[in-house]
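> Turn this into a model:
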Amino acid sequence: MTDKRRTPASADEPTQPIPRALIDTLDDADEDQAGLSVWTTAQVSPATQRRGKYTPESTAHPAKMLPDVARHAIEHYTKPGELVLDPMCGIGTTLVEAVHLARRAVGVEYEPHWVAVARSNLELAREQDIDHDAHVIQGDARQLVTLLPQEYVGQAALVVTSPPYGPSTHGRVAVAPSEGIQKYWHRYGSALDRGNLANIGHHRLLAGFTRILAGLRTFLRPGGHIVVTIRPWREHSELIDLPAQILACGRAAGLIPAERNVALLARAAETDLVARGSFFQRDFISKQREAGLPLHLIAHEDVVVFRTALHSKVTPFSATVAELHSLRGRSRNMGRAA
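Okay, the predicted model is just below:
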């Protein structure tokens, strides 16, 4: 079902409906695309979405989830008082949005720095009189079953998360007189830390994320949902179809694919989408166009939604190295075709 609601805008960005042409395209989609839905999650800028709810240190994270994406998922798939989980919570966006919506929340984060930032954001919510039950645990999400307390087993109504994008993140920009434009805060921790999923290569990232998805089944209630926000990216101008790969990872982990949605990263104006690209995205696109490759700024993220079975029977974890190798090969072939 297409989401045709209007989202409040800031004073300098008037409220706009989703373009009619986009709605018509979705309405005319093939039967296997009938579940596609558009989430208007960028009607206001990311800075406006975070204003007042996140500490200044939060802006440094290289791949922050849009608060309105997490908020939409939480409102749609849970009720007040229910538990929301994020196994790779970063600055705690999922948790912060959950507590502001009167949900309980728990997150796991690998890097100690971002654990501290996520806890600061939850403390900021408490200072704003948001009395909440939310916690951040430091550790490797591939070890969820041993990391999370038993009290959470079978309790989560929803998981909202996103895999790390590794070298495709953009970070922040500084200009030095003698050094030109420099990136900073554009990596997840040290590149030498092989315990970090962002630093272990694409194939091992898929295997690790499959393991995380399998572990989440222990903590989700029957019929609970997992919302994964992901986007394709180009590596040496070759398309990496990460959304399709994550769908396969979920199936291998014993989850049931339920929906594939679109979360807009661009504002939906009356007749078009107004992209919100970073400096590096715009620079990359300009150079590729000059070289003859007609690329465009990314205007959306895919939102893949899984659910657990409606009964408590556990499906065996069936991911294999051969399956993931095959999946990666198909993705690269698609990239060459594109």
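> Please count neighbours and contacts with C-alpha atoms only from this point.
Noted.
> On the three-state scheme, the closest residue to D86 other than its chain neighbours is what?
Nearest non-adjacent residue to D86, counting by Cα to Cα, 6 or more residues apart in numbering: G107, 4.7 Å away. The three-state label given to G107 by DSSP: H, G, I helix; E, B strand; the rest coil is strand.
> Alongside the first, I'd like the structure of this one:
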Amino acid sequence: MAGVTTSVWATGQRQSRVQRRGRYVPESMQHPGKMLPSIAARVIASYTQPGELVVDPMCGIGTTLVEAAHLGRNAAGVEYEEMWARLAVANLGFAQKQGASGVGRVVSGDARNITSLLPDLAGQAALVLTSPPYGVATHGHIRSTRDTGEPGVRKWNHHYSTDRGNLAHQQLPALLEGFRRILAGCTELLRPGGVAAITVRPYRARGELVDLPGHVHQVAEDVGLVFADRIVCLLCGLGYDRLLNRASFFQLHEARKAWARGLPIHAVAHEDLLVFRKLDEPRPGRRHALADGCEVE
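The predicted model follows:
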């Protein structure tokens, strides 16, 4: 595809919990589907300039917003679940106490209606950075027999929504339609030439591999965004002579079970970052507008 570049970023050199330690409030670890801070920071530094606006329509605990604020960008996020929205506000406040110069704003609401939630930001964003949901539960945290000395595995912090209205509860066709609505709204928030960056990985449903990156690519093009870059964001670390495994207990467990059945599947070692651009002609008279502060609206 003409003009599309492919790169590899070493974003897994430090474990996720190490990247968050001292930078996010401890309660942030309750969310089971957090974006890797190193990915967010690298995207923001690569595609925006200080003082520009970054938007995350499904901001969770605010990783995109926090990394934007630390890099001197302003940020706005939407989060469906109020408990996570409040944690995003807490993390933004924590970032400001640490000297982050960017300001942030969080709205609790349904991002499928993002243009009505953030009407003053139409045509303002330099970057939209987000990730679609993978379901209502992920691996979360575990204690295995090796840790406790007791048989079985105990899981916690692996559910992030019990609200059936959350997009994460939907089957793939409805999920993609909801994400299409979100991206269409985000395209209206982007300035001409602005970037939409989506982190996404394939997943398995009943043993079958679902090409979520491919589906998301099609959805983005359906709303008029133009594919620009594909970046492989490593979740594993790069050692001197070997890869440093960052796969979760459950990824490794599922891979071992599959190999025992004769299915040579592997633990996920990277996340796709799909980068698109809005290519509309600039509209005159636009000014940057972002309300100061970190309140849930």
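> picking up where we left off before, check the burial of the residue nearest to D86 of the first structure by counting its neighbours.
By other Cα atoms under 10 Å, 30 other residues sit near G107 of the first structure.
> right, and it touches L83 too?
No - judged on Cα atoms under 8 Å, G107 of the first structure makes no contact with L83 at a distance of 10.7 Å.
> thinking again about what came up before, residues contacting the residue nearest to D86 of the first structure?
Contacts for G107 of the first structure (Cα atoms under 8 Å, 6 or more residues apart in numbering) come out as L85, D86, P87, M88, C89, G92, L95, H135, V136, I137.
> next one: P32 of the second structure
Neighbours of P32 of the second structure in contact, by Cα under 8 Å, 6+ apart: A137, T138, H139, G140, H141, N157, H158, H159, Y160.
> now for the second one: what does it line up with in the first structure?
With the correspondence set by TM-score structural alignment, T138 of the second structure lines up against T169 in the first structure.
> Just tell me the aligned range of the longest helix that the second structure contains in the first structure.
Ranked by residue count, the top helix of the second structure under DSSP state H comes out as helix 172-189. Structural correspondence for helix 172-189 of the second structure: residues 202-219 of the first structure, per TM-score structural alignment.
> Ok, stretch 255-268 of the second structure next?
With TM-score structural alignment as the criterion, stretch 255-268 of the second structure aligns to 285-298.
> And stretch 75-84 of the second structure, by the same measure?
Under TM-score structural alignment, stretch 75-84 of the second structure corresponds to residues 105-114 of the first structure.
> roughly how far is that stretch from the heart of the chain?
Stretch 105-114 of the first structure sits 15 Å away from the centroid of its parent chain (Cα atoms, centre = their mean, to the nearest Å).
> picking up where we left off before, can you spell out which helices and strands pack onto the longest helix of the second structure?
helix 114-117, helix 212-222 (3 or more Cα pairs under 8 Å, 6 or more residues apart in numbering; DSSP states H and E).
> Any chance of CSV for the ones you listed, columns distance to G149 of the second structure and mean neighbour count?
Putting these into CSV (distance: least, Cα to Cα, whole Å; neighbours: other Cα atoms under 10 Å) gives the following:
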stretch, distance to G149 of the second structure, mean neighbour count
helix 114-117, 48, 18
helix 212-222, 38, 17
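> so what corresponds to G139 of the first structure in the second structure?
Counting by TM-score structural alignment, G139 of the first structure lines up with G109 in the second structure.
> cool, and I91 of the first structure?
So I91 of the first structure corresponds to I61, using TM-score structural alignment.
> Which secondary structure state does its match sit in?
coil.
> Just give me the neighbour total for it.
Residues lying near I61 of the second structure (other Cα under 10 Å) number 31.
> same question, S331 of the first structure
19.
> ok, residues contacting the host helix or strand of it?
Per DSSP states H and E, S331 of the first structure falls inside helix 321-337. Here helix 321-337 of the first structure makes contact (Cα under 8 Å, 6+ apart) with H203, L206, A207, E238, L239, I240, D241, L242, Q245, A248, C249.
> So which bits of the match of stretch 75-84 of the second structure are buried?
For stretch 105-114 of the first structure, a neighbour-count test (16 or more other Cα atoms under 10 Å) marks A105, V106, G107, V108, E109, Y110, E111, W114 as buried.
> Turn those residues into CSV, including distance to L144 of the first structure.
As requested, those are arranged in CSV below (distance: Cα to Cα, whole Å):
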residue, distance to L144 of the first structure
A105, 15
V106, 12
G107, 10
V108, 8
E109, 11
Y110, 11
E111, 15
W114, 18
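> Need the counterpart of D68 of the first structure in the second structure.
For D68 of the first structure, the residue aligned by TM-score structural alignment is S38.
> still on that earlier bit, compute the distance between the nearest residue to the match of G139 of the first structure once chain neighbours are set aside and L235 of the second structure, please.
Sequence neighbours aside, Y80 is the residue nearest to G109 of the second structure in space, at 4.7 Å (criterion: Cα to Cα, 6+ apart). Y80 of the second structure sits 27 Å away from L235 of the second structure, going by Cα to Cα, to the nearest Å.
> and if you look at S248 of the second structure?
Using Cα to Cα, we find S248 of the second structure at a distance of 11 Å from L235 of the second structure.
> These two: who's more crowded?
Legend: neighbour count by other Cα under 10 Å for S248 of the second structure and L235, higher for L235 (24 against 14).
> list the contacts for that one?
L235 of the second structure makes contacts with A10, T11, G12, Q13, R246, A247, V268, A269, H270, E271, as judged by Cα under 8 Å, 6+ apart.
> Output these as TSV; include the columns distance to N113 of the second structure.
Shown next, in TSV, are the contacts of L235 of the second structure (distance: Cα to Cα, whole Å):
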residue	distance to N113 of the second structure
A10	35
T11	32
G12	34
Q13	37
R246	36
A247	35
V268	32
A269	34
H270	31
E271	27
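> Next, count neighbours for A228 of the second structure.
Using other Cα under 10 Å, A228 of the second structure is surrounded by 18 other residues.
> corresponding residue for it in the first structure?
Counting by TM-score structural alignment, A228 of the second structure lines up with A258 in the first structure.
> so that match touches V303, yeah?
No - applying Cα under 8 Å as the test, A258 of the first structure and V303 come out as separate, 10.8 Å apart.
> In the helix holding S331 of the first structure, which of the residues would be classed as buried?
L324, L327, R328, S331, G335.
> would you list those residues in a markdown table and tack on distance to E290 of the first structure?
Converted to a markdown table, those look like this (distance: Cα to Cα, whole Å):
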| residue | distance to E290 of the first structure |
| --- | --- |
| L324 | 35 |
| L327 | 32 |
| R328 | 29 |
| S331 | 26 |
| G335 | 20 |
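> Can you tell me which of the residues you listed comes closest to T146 of the first structure?
The closest of the buried residues of helix 321-337 of the first structure to T146 of the first structure turns out to be L324 (Cα to Cα; 25.1 Å).
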